[in-house]
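> Structure here, sequence nowhere to be found:
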């Protein structure tokens, strides 16, 4: 997933850490763990959505409120988080993000007995902490070492973020879904009201232990981060604030913002519906616990694809690579819609492989030749991550209306725009060379 929240100002990073590389290793390990943790926490939603849907007998639209609350926090909290960090500093900001995320995880404990609404609030608080953490922690990747090797460090931390998204579904399946014995909705409704409440509290309680453990880990990381000797990052607001009209006058940026919105929405939407899709009798008929292992394949494909893309894109233009990957994603989604059994299962899982390069490629293409507007434009692109809140909600409406299989036309439509953006940029790139 690897969403990077960028600030809208330039920064300089005086190296306050002693010059030897071994003294930077400890702080770099801590920062890398942060990347792993927010990947893990984000991807765990794919396990919790079908679980909470079964426990509370929710419609698909109601279940997608999880992603609506989670990714809505990116849109709502990003700017306040940036203001907070300017006031208290990057290191204190990262600690604050960890503490807020820990509070969100701790809220899962009372939510198990209070109902779905408190779960949604817990998701929002958790995502608010992750958003604050990302805004604060990303600059340290470039600060901890030689500026000439900053890109390699960023690649390493992003790889661990992808590792978190890959292991989370399997881990969640083992800790949350394996002990759950969810009844069918029609059987739940046959129970007396008191037994329904008892059943829902018992099934919802399976999340308490894992999320309390995550809260403890986040608090431990907060202590370690507070104690670490990290470089002091100083802001310089040299660039004048960019007006919205000036930013929107750049076609590449507008198309890129739409692309980020639709890419994040499509990727998150597919992941959110995977367990239900793989559990369909016409596809694989898997139990939620078994299906969770295959969700790891979806996110793991994205991790593998990043390494493949890194090599391929040294010879292929970004626009062509993006269009190729989007075209393949569309083809596999349509295959999943119009087929059944293992063909449908592996087709939808294969989309993860082609998601791999999309976010960084769209991001860099959108910022092409923006000059001193780059920092401000980055903020616009990061706010477009709110697509992860809205597109799954739209697919939920479609799933309730026309069925789960046909609802995947929603992410297919998202990738269609990305395919167009890739071709348009490839044409501009070729014209520039000519």
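Okay, I see it. Because the structure is predicted, anything quoted here is derived from the model rather than measured.
> going forward, measure contacts between C-alpha atoms and count neighbours the same way
Fine.
> So which residues of the chain form strands?
Along the chain, counting by DSSP state E, strands occupy 10-12, 234-236.
> so which of the ones you listed comes closest to residue 341?
Smallest distance to residue 341 across these (C-alpha to C-alpha): 51.4 Å, for strand 10-12.
> also this one, for the comparison:
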């Protein structure tokens, strides 16, 4: 590998400075991929109107994005192992930037299929980043505190999510959004102008993201990280053959991550639809509440990182998952405006789940950590599988509230995994 942060003596201030700078650059990736992933809850209702889709069709936006993680994760892991972290990260940043820039011609063509292709390419680049950054953070120190370090880095992912929902979303969804009854009163020319405006609003956020991704790629390219020679030597060591069935903890972790990502994507992606149809909010106002949700997610990461210093990772994961089961029961069976606060709670208690499941699953795998990380990233396909199920159930039942039983069920295996980790620790 070409990028590393190592413990060095205090006297070697310059190498230490380089190590800290490298660590900061890697942590910044957690912020960046959150910008794209957390624009999806805004993009779904927006393209649903612009492309005149039903809920099931709009859920394909999630599927196009998250299925890339399943397809690209292993190739990304191979690139990371063969060429090192630095080159894998640069590849991911440039690939993601290309996908972001494709949103401009997609909006010009008004083609939903074009948007799905752009999303897939964008997510393919993000897959490189997640495959590289997550295992890198876990091996920076004591394996027993890997969950704490990963939660710390993932806290910046929460910050990116908050920025996307509170600020970038406003560039996409304006106050001029019209209801179906208002659209029926427009002339054909005015209606075409309205849809043209909807497509136009998609361009700027993704152009901005593309430019930032290219700039960060240039920073990685021109930066010489400390101990590059040592990193490359370590990655050249052969790994033992990894048979998932012979690693029950990894196997259970992959399944659990599959359900977790499905739950996370469903909860946030359809929140605006839930808030406007069940809780009675206007779409523009719902984006503010989505920002509140993701603020809770970000704060949950910081609180979780602190609690993990005193509470076992498995125990905290089990407790948080049980709380989310109860909150989801309220969302599905009670609803109303009070359900908005239940959503905030769900996001808060979801915050530690991905990094905690990730770090517990790849713990003590040694040189097999990169390939195990690829398998864990492949589990993100849950974000492509469960949203269409929720969309189909919503279309069939006529109730987005009822359809939220899908993420409710997803939290049950997460609870079991946390309980199982408690038993392993004991």
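Noted; the coordinates are in hand. Note that the structure is a prediction, hence the values are computed from the model and not measured.
> Report the TM-score for the pair.
For this chain pair, the superposition-based TM-score is 0.86 by TM-score structural alignment, normalised by the length of structure 2; 414 aligned residues with a C-alpha RMSD of 3.1 Å.
> Tabulate the strands of structure 1 (CSV), appending mean neighbour count.
As requested, the strands of structure 1 are arranged in CSV below (neighbours: other C-alpha atoms under 10 Å):
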stretch, mean neighbour count
strand 10-12, 14
strand 234-236, 12
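> Mind putting these into a markdown table with distance to residue 88 of structure 1?
Shown next, in a markdown table, are the strands of structure 1 (distance: least, C-alpha to C-alpha, whole Å):
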| stretch | distance to residue 88 of structure 1 |
| --- | --- |
| strand 10-12 | 15 |
| strand 234-236 | 12 |
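> Could you pull up the residues touching the alignment partner in structure 1 of residue 207 of structure 2?
For residue 207 of structure 2, the aligned residue in structure 1 is residue 212 (criterion: TM-score structural alignment). Listed by C-alpha atoms under 8 Å, 6 or more residues apart in numbering, the contact set of residue 212 of structure 1 reads 105, 106, 108, 109.
> Structure 2: which residue goes with the first one?
This means residue 105 of structure 1. By TM-score structural alignment, residue 105 of structure 1 lines up with residue 100.
> What's the local residue count around its match?
26 (other C-alpha atoms under 10 Å).
> and it, what does it touch?
Contacts of residue 100 of structure 2 (C-alpha under 8 Å, 6+ apart): 118, 119, 122, 206, 207, 209, 210.
> Would you mind measuring from the last one to residue 93 of structure 2?
To tie it back to what came earlier, the one meant is residue 210 of structure 2. Distance, residue 210 of structure 2 to residue 93 of structure 2, using C-alpha to C-alpha, to the nearest Å: 9 Å.
> Tell me which of those two has more neighbours.
Using other C-alpha under 10 Å as the criterion, residue 210 of structure 2 and residue 93 rank with residue 93 on top: 30 against 23.
> Quick check, that one in contact with residue 218.
No - using C-alpha atoms under 8 Å as the test, residue 93 of structure 2 is too far from residue 218 to be in contact (9.4 Å).
> Enumerate every residue touching the nearest residue to residue 392 of structure 2 once chain neighbours are set aside.
Of all residues not flanking residue 392 of structure 2 in the chain, residue 56 sits nearest, at 5.3 Å (C-alpha to C-alpha, 6 or more residues apart in numbering). Residues counted as contacts of residue 56 of structure 2 (C-alpha under 8 Å, 6+ apart) are 388, 389, 390, 391, 392, 395.
> Please pick the buried ones from these.
388, 389, 390, 391, 392 (16 or more other C-alpha atoms under 10 Å).
> Looking at structure 1, name the residue matched to the third one.
Taking TM-score structural alignment for the superposition, residue 390 of structure 2 sits opposite residue 395 in structure 1.
> Name the residue most distant from the centre of structure 1?
For structure 1, the C-alpha farthest from the mean C-alpha position belongs to residue 192; by C-alpha atoms, centre = their mean, that distance is 39.3 Å.
> residues in contact with that residue?
Residue 192 of structure 1 neighbours (C-alpha under 8 Å, 6+ apart): none.
> Any idea how many residues pack against the counterpart of residue 158 of structure 2 in structure 1?
Taking TM-score structural alignment for the superposition, residue 158 of structure 2 sits opposite residue 162 in structure 1. Using other C-alpha under 10 Å, residue 162 of structure 1 has 27 neighbouring residues.
> okay but residue 162 of structure 1 is in contact with residue 299, surely?
Yes - using C-alpha under 8 Å, residue 162 of structure 1 makes contact with residue 299 at a distance of 7.3 Å.
> Please tell me how far the match of residue 207 of structure 2 sits from residue 107 of structure 1.
9 Å.
> And residue 302 of structure 1, what's its match in structure 2?
Per TM-score structural alignment, residue 302 of structure 1 is aligned with residue 297.
> how near is its match to residue 334 of structure 2?
From residue 297 of structure 2 across to residue 334 of structure 2, the span is 22 Å (C-alpha to C-alpha).
> With residue 91 of structure 2 instead?
From residue 91 of structure 2 to residue 334 of structure 2 the distance is 46 Å (C-alpha to C-alpha).
> Give me the more crowded residue out of the two.
Neighbour totals were compared for residue 91 of structure 2 and residue 334, and residue 91 leads with 20 against 12 (other C-alpha under 10 Å).
> what lines up against the more buried one once you look at structure 1?
Matched by TM-score structural alignment, residue 91 of structure 2 corresponds to residue 96 in structure 1.
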